[in-house]
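[1] attaching a predicted model along with its sequence, questions to come.
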Amino acid sequence: MAYGPFQGAVEVHSGGLPPWLAPVARAAETVEPTQLSRFLPPEDGAGRQSAVLVLFGEGRRGPELLLMERAGSLRSHAGQPSFPGGALDPADGDPHGEGPVRAALREAWEETGLDPHGVQIFGVLPKLYIPVSGFVVAPVLGWWREPSPVGVMDPAETARVFTVPVADLTDPEKRATAVHPAGHSGPAFLVESALVWGFTAGVIDRLLHYAGWERPWDRSRQVPLDWRA
């Protein structure tokens, strides 16, 4: 399935990025999978290939990230903020080639109405694994060179689409450790009336760290999650 009007070749390059994005582009070129997560794709190739779009833009308060909040009625990850993204379709192409980039752009268009023509893909992070769902996820990095209107395309799947200033993501007062009743924990962000945790928060946390944007924060500050999370 082609994503909207965009059917041209997908090019990944870091030329012409704003100077503030240069540290992220450099990190994407050098970061190792184990530096991003302890959950890596199964060696036997198992797992559903998928991709998310980590889209950086320029907002009223400076650099920002595009996120969406899943509908509260969904069976899995209800109400959880996330990057736009999803599983690869056969038409997206080679999962080991440009497939993840095409899937990330297609899913973002389907979920938020984003015009992929205005996005410059400047990197793809190593693939990570989400054990609870069995997804093998490629985080695709984009620069929102020409912003387009975005919003909820399907209320049954998405509650809202919003942007978060990087200044808020790096604010120590908006950071915490999310603790699940099952015992595992991870970074969390309390931003835009939302609690960002799980896979999405983990990717943001590592990007902030390796881009040199991270500020010291109180890792003992905990936010409990419930069993439905």
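    Okay, I see it. Residues are numbered from 1 along each chain as shown.
[2] going by C-alpha atoms from here, please, whenever you check contacts or count neighbours.
    Noted.
[3] could you pick out the longest strand of the chain?
    strand 48-59 (DSSP state E).
[4] tell me what it is packed against?
    Where contact means 3 or more C-alpha pairs under 8 Å, 6 or more residues apart in numbering; DSSP states H and E, strand 48-59 is packed against strand 62-70, strand 85-87, helix 99-112, strand 135-144.
[5] just the helices in the protein please.
    22-30, 33-36, 99-112, 166-169, 198-210 (DSSP state H).
[6] another one to put next to it:
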Amino acid sequence: MKRKEVLAFVQFLQSKLAPVAHSDLLIDRVEGRQPQARKAAVLLPLFEREGEIDLLFIRRASSLRAHSGEIGLPGGSIEPDDETVALAALREAWEEIGLLPERVEILGLQSPVFTVVSNFLISPVVGFLPEGPGALTLQQSEVAELLQIPLSALADPAILRTERRGPRTIYFYDYGPYCIWGATGRIVHDFLLLVAEWQRTQAAAQLLD
């Protein structure tokens, strides 16, 4: 992907994602059905690498009580001092992987995702790293490994499988030895719908050329 295409993709995402100022409205839509849910935020860090757009994931430490060893996104609980969900996601990304907040251009928010087992209402914050992630330092008590996965690999239908569990569809993305599923799988699925929409607009534009 050329630099011009990367910038066009970033602008497309900005036009489709909800602004950070609307976070309370997005949360209220789900919180009305889950009034006791705890609030959290995660960051979807996007950056260009070797002509691809990559998404940065973490593998949680095996010593953690909850979700140990699972693939997730940098993030965690929203604290009282966090003025916005975006600042909460940036703070958690800094604490967990050493990602400097000033490297992140916030593009907007996806719809919140509710986790039944852990009772969290998670706000996904999409960010673009114009200069890449830089040197990162993992908080080893929480993060065992970083994964840089191209969006093209995540969008490959061959790695996706789904299961129905009651009213819910569970999305599993099998990337090499890793499996992305649960709340992270739902967040990735929602984001890939935007990627697919972008690809359709690009294909239509090429037909008009």
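    Sure thing, it's come through. No experiment lies behind these values; they were computed from the predicted model shown.
[7] how close does the longest strand of the first structure sit to the second structure?
    Strand 48-59 of the first structure, aligned to the second structure and superposed, deviates on average by 0.9 Å (mean C-alpha distance after the TM-score superposition for the first structure).
[8] and that strand, which stretch of the second structure?
    The aligned range for strand 48-59 of the first structure in the second structure is 38-49, by TM-score structural alignment.
[9] same question for stretch 128-137 of the first structure.
    Taken onto the second structure by TM-score structural alignment, stretch 128-137 of the first structure occupies residues 113-122 there.
[10] contacts for the matching stretch, please.
    With C-alpha atoms under 8 Å, 6 or more residues apart in numbering as the test, stretch 113-122 of the second structure has contacts from 27, 30-31, 36-42, 112, 123-124, 182-183, 186-187.
[11] now the buried members of these.
    Listed as buried from the contacts of stretch 113-122 of the second structure are 27, 30-31, 37-42, 112, 123-124, 182-183, 186-187; burial here means 16 or more other C-alpha atoms under 10 Å.
[12] any idea how far the most centrally placed residue in the second structure is from residue 32 of the second structure?
    Centroid-nearest residue in the second structure, with C-alpha atoms, centre = their mean: residue 44, separated by 3.2 Å. Residue 44 of the second structure sits 25 Å away from residue 32 of the second structure, going by C-alpha to C-alpha, to the nearest Å.
[13] and residue 175 of the first structure, what's its match in the second structure?
    For residue 175 of the first structure, the aligned residue in the second structure is residue 160 (criterion: TM-score structural alignment).
[14] that match and residue 105 of the second structure: what is the separation?
    Counting by C-alpha to C-alpha, the gap from residue 160 of the second structure to residue 105 of the second structure is 29 Å.
[15] these two: which is more packed in?
    The neighbour count for residue 160 of the second structure versus residue 105, taken as other C-alpha atoms under 10 Å, is higher for residue 160 (18 against 15).
[16] what sits against the more buried one?
    Contacts of residue 160 of the second structure (C-alpha under 8 Å, 6+ apart): 171, 172, 173, 174.
[17] which residue is the nearest non-sequential neighbour of the last one?
    This points to residue 174 of the second structure. Take residue 174 of the second structure and drop its neighbours on the chain: the residue closest to it by C-alpha to C-alpha, 6 or more residues apart in numbering is residue 159, 5.0 Å away.
[18] just give me the neighbour total for the one you found.
    14.
[19] and what of the one 10 residues further on?
    When neighbours are counted by other C-alpha under 10 Å, residue 169 of the second structure registers 12.
[20] whereabouts in the first structure does stretch 59-72 of the second structure align?
    Against the first structure, stretch 59-72 of the second structure falls on residues 69-82 (TM-score structural alignment).
[21] got the contact list for the matching stretch?
    Identification of contacts with stretch 69-82 of the first structure by C-alpha under 8 Å, 6+ apart yields 67-68, 155-161, 194-197, 200, 229.
[22] highest neighbour count among the residues you listed?
    Busiest of those [other C-alpha under 10 Å] is residue 197, holding 27 neighbours.
[23] which residues touch the equivalent of that one over in the second structure?
    Aligned by TM-score structural alignment, residue 197 of the first structure pairs with residue 181 of the second structure. Listed by C-alpha under 8 Å, 6+ apart, the contact set of residue 181 of the second structure reads 71, 170, 171, 172, 173.
[24] now, which of the residues you listed sits nearest residue 131 of the second structure?
    Using C-alpha to C-alpha, residue 71 comes nearest to residue 131 of the second structure of these, at 24.3 Å.
[25] who's in contact with the counterpart of residue 144 of the second structure in the first structure?
    In the first structure, the residue matched to residue 144 of the second structure (TM-score structural alignment) is residue 159. Neighbour list for residue 159 of the first structure: 68, 69, 70, 71, 72, 79, 152 [criterion: C-alpha under 8 Å, 6+ apart].
[26] recalculate using a threshold of 7 Å.
    Residue 159 of the first structure sits next to 69, 70, 71, 152 when contact means C-alpha atoms under 7 Å, 6 or more residues apart in numbering.
[27] just give me the closest of those residues to residue 23 of the first structure.
    Residue 23 of the first structure has its nearest neighbour among the contacts of residue 159 of the first structure in residue 69, at 27.3 Å by C-alpha to C-alpha.
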